[in-house]
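In: fold the following, please.
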Amino acid sequence: MEAEMAEVGTAYVLKNILTTRQTGPPILPKGEYGTGFNPDMPDTLPSWLTEDDLAYFVSKFEKTGFIGGLNYYRNLNINWELMAPWNAVKIKVPVKFITGELDLVYTSLNMKEYIHGGRFKEDVPNLEEAIVQKGVAHFNNQEAAEEISNHIYEFIKKF
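Out: Below is the predicted model:
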C-alpha cells in the first residue's frame, strides 16, 4: 500500500482522503480507482480546506509517511485482543457525541442502528445527546468548525 501511495504522491492521497463524500467504510479497490477510495475527488478544494492547510498536512506526512495509520488497520485483530479487558466497560462520564451524516464510520454497517437504536446509550449511560450534522463528512471539526466549537462550548459550560 505504501508503494501505491508513493506512486501517486502524498498530496493526492491526502486530498483524496480529506475530500471524500463517499459513505461506508473506506475501501481501496486496487486498479479500479487507483489508490484512493474517493472516485469523485474534486479538482478544487472545499471551502473549509485551504491550499496552505493541505500543504501543511502534506509536509508532515512526507516526513512520517502513512505507515502508522496503515499499521493500525493491519493490526486490528491484535488490537481487539489487547482491548479485551475493557470489553463491556461502560463510559460513565457525561458525553455529547457529534458526527456527520456523511461520515464513513457513521455510515458503516450497523453503526446508525447502534447509535440511534439504544445500544450506544447502554454502553455510554451518560450520553446526553447524539448530534448528526447534515452534509458533513468525517472531518467535521474542519468542515463545520464553528458549529463544532459551539456544541463543545455549550456542553462544557455547564460543568
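
In: alpha carbons only for contacts and neighbour counts from here, please
Out: Fine.

In: who are the contact partners of residue 111?
Out: Shown here is residue 111, whose contacts under the criterion C-alpha atoms under 8 Å, 6 or more residues apart in numbering are residue 105.

In: please name the nearest non-neighbouring residue to the most centrally placed residue in the chain.
Out: Residue closest to the average C-alpha location in the chain (C-alpha atoms, centre = their mean): residue 138, at 4.1 Å. Taking C-alpha to C-alpha, 6 or more residues apart in numbering as the measure, residue 138 lies nearest to residue 103, with 4.2 Å between them; neighbours along the chain are not counted.

In: okay, now that neighbour: neighbour count?
Out: Residues near residue 103, counting by other C-alpha atoms under 10 Å, number 23.

In: for the comparison step, fold the sequence that follows:
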Amino acid sequence: MHGFPESWYSWRHQLTALADAGYHAVAPDQRGYGGTGGPEAVDQYSILHLAGDALGLIPALDAGTAVVVGHDWGSPVAWHCALLRPDLVRGVVGLSVPPYQRSDRPTLTALRDHLGDAHYMVYFQQHGIPEAELGRDLPTTFRLLLAGRSALGPSGLPLLPEGGGFLDLFKERPQLPAWITEEDIAFFAAEFRAGGFTRPLHWYRNLDRNWELTAPWHRARIEPPALLIAGEKDMVVSTPAAREGIDGLRSFVPALDEVLWLPDCGHWTQQERPDEVNRALVRFLQRLAD
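Out: This next block holds a predicted model:
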C-alpha cells in the first residue's frame, strides 16, 4: 500500500523481487489515486474505508490471508488492517511510519495545540490551496518531494514558513540521486495530471474523523507478527519523541519481529534502498512460514 503522493509505481522494485522469491505480490493504486480513482466526498476517505479497500482485496484475489505492507500513508492502512482483521492479516510491515496508539485527544486538536497552524497536516485541511500549489508544476513538485533536500529549519519539524506552502519544506538538488530517474519523476507526474491531488489530500482531511471512528479500538493491540523498516534520515521518525515511541512499540505490538533502521536513508524507503527492503521482506515472509 503506497503513500502520499505516490502510486503502485513506488513498489516497482519489490513486485519483481517478491515474485522471483515465489510470492504473489500485489500493489494497487489506493482510493483516490491513479487508475483506481474514487468518490469526491471527503468522508469517503476515512481509515475504515482505506483499510476496508485493502482487506477487500484479499478475498477478491482468492487468498485466505495476506501479509499487508505499507509505506507512508500506506503504513497506517496496513497497521489498521492488522488491528481490525487479524484473522485475515497473517503479518504486517510498515515502512517509515510506525503504528501509533489512539491518543486521548483528536489528532488535529493536538497538532494545533502543540505546533500551531504551521504544521503541513493543518495546511492540508484547506480546500483548493494545497491542490493548487502541488498541481502548479507537476515535474517540479515530484522532483522536490521525492528527490529534494529537507528545508525543515532548526526545529526539525515540518512547519511551513509564514505565508509559505508545503513545497517550501524542500530544496531542489542540482541533480537527482542515483535511486530515482527523470523517467520515474515523469511517471509520477503523469499519474497526477489526470486525477489531481484533491482526493489524495482527503486522506488528511479525515484525521479527526479517524480518531472518532477508531474509538472502539482505543488502546487495542496489534496482534499479528510485525516488521518496521525506517530510514535513519527520515523526518517522520527523526525526532526524539518518535524514536522513544518506536522503542516502546512492543507494548502494543507484542509480536514485533524487528525494527530495521536503514543508515543514510530518507523517507522514500523502498525506492531509496530497494535491495535492503527486498531482503528484509523476504526474510520476514520466510520466518512467518517457519
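
In: hang on, the earlier thing: does the residue nearest to the centre of the first structure belong to a helix, a strand or coil?
Out: Following DSSP: H, G, I helix; E, B strand; the rest coil, the label given to residue 138 of the first structure is coil.

In: can you find the partner of residue 71 of the first structure in the second structure?
Out: Correspondence of residue 71 of the first structure to the second structure, assessed by TM-score structural alignment: residue 202.

In: typo on my end, residue 105 of the first structure
Out: Under TM-score structural alignment, residue 105 of the first structure pairs with residue 236 in the second structure.

In: any idea how far that match lies from residue 113 of the second structure?
Out: To residue 113 of the second structure, residue 236 of the second structure is 19 Å away according to C-alpha to C-alpha, to the nearest Å.

In: with residue 17 of the second structure instead?
Out: Taking C-alpha to C-alpha as the measure, residue 17 of the second structure and residue 113 of the second structure are separated by 44 Å.

In: can you check residue 275 of the second structure too?
Out: 41 Å.

In: what about these two, which has more around it?
Out: For the pair residue 275 of the second structure and residue 113, the greater number of neighbours falls to residue 275 (14 against 10), based on other C-alpha under 10 Å.

In: wasn't residue 68 of the second structure part of a strand?
Out: Yes - note on residue 68 of the second structure: a strand contains this position according to three-state DSSP.

In: correct me, but it touches residue 89?
Out: Yes - with contacts counted by C-alpha atoms under 8 Å, residue 68 of the second structure reaches residue 89, the gap being 6.7 Å.

In: quick check: neighbours shared by the two?
Out: Taking C-alpha under 8 Å, 6+ apart as the contact definition, residue 68 of the second structure and residue 89 share the neighbouring residues 81-82.

In: quick one: map residue 91 of the first structure onto the second structure.
Out: Aligned counterpart of residue 91 of the first structure in the second structure: residue 222 (TM-score structural alignment).

In: so its match, which of the three states?
Out: Under three-state DSSP, residue 222 of the second structure falls in the coil class.

In: how many other residues sit next to it?
Out: As a burial measure, the neighbour count of residue 222 of the second structure was computed by other C-alpha under 10 Å and equals 26.

In: what residues are up against it?
Out: When contacts are counted by C-alpha under 8 Å, 6+ apart, residue 222 of the second structure touches 79, 82-83, 252-254.

In: any idea which of these is closest to residue 123 of the second structure?
Out: In terms of C-alpha to C-alpha, no member of the contacts of residue 222 of the second structure lies closer to residue 123 of the second structure than residue 79, at 25.1 Å.

In: element containing the closest one, please.
Out: Element membership for residue 79 of the second structure, per DSSP states H and E: helix 74-84.
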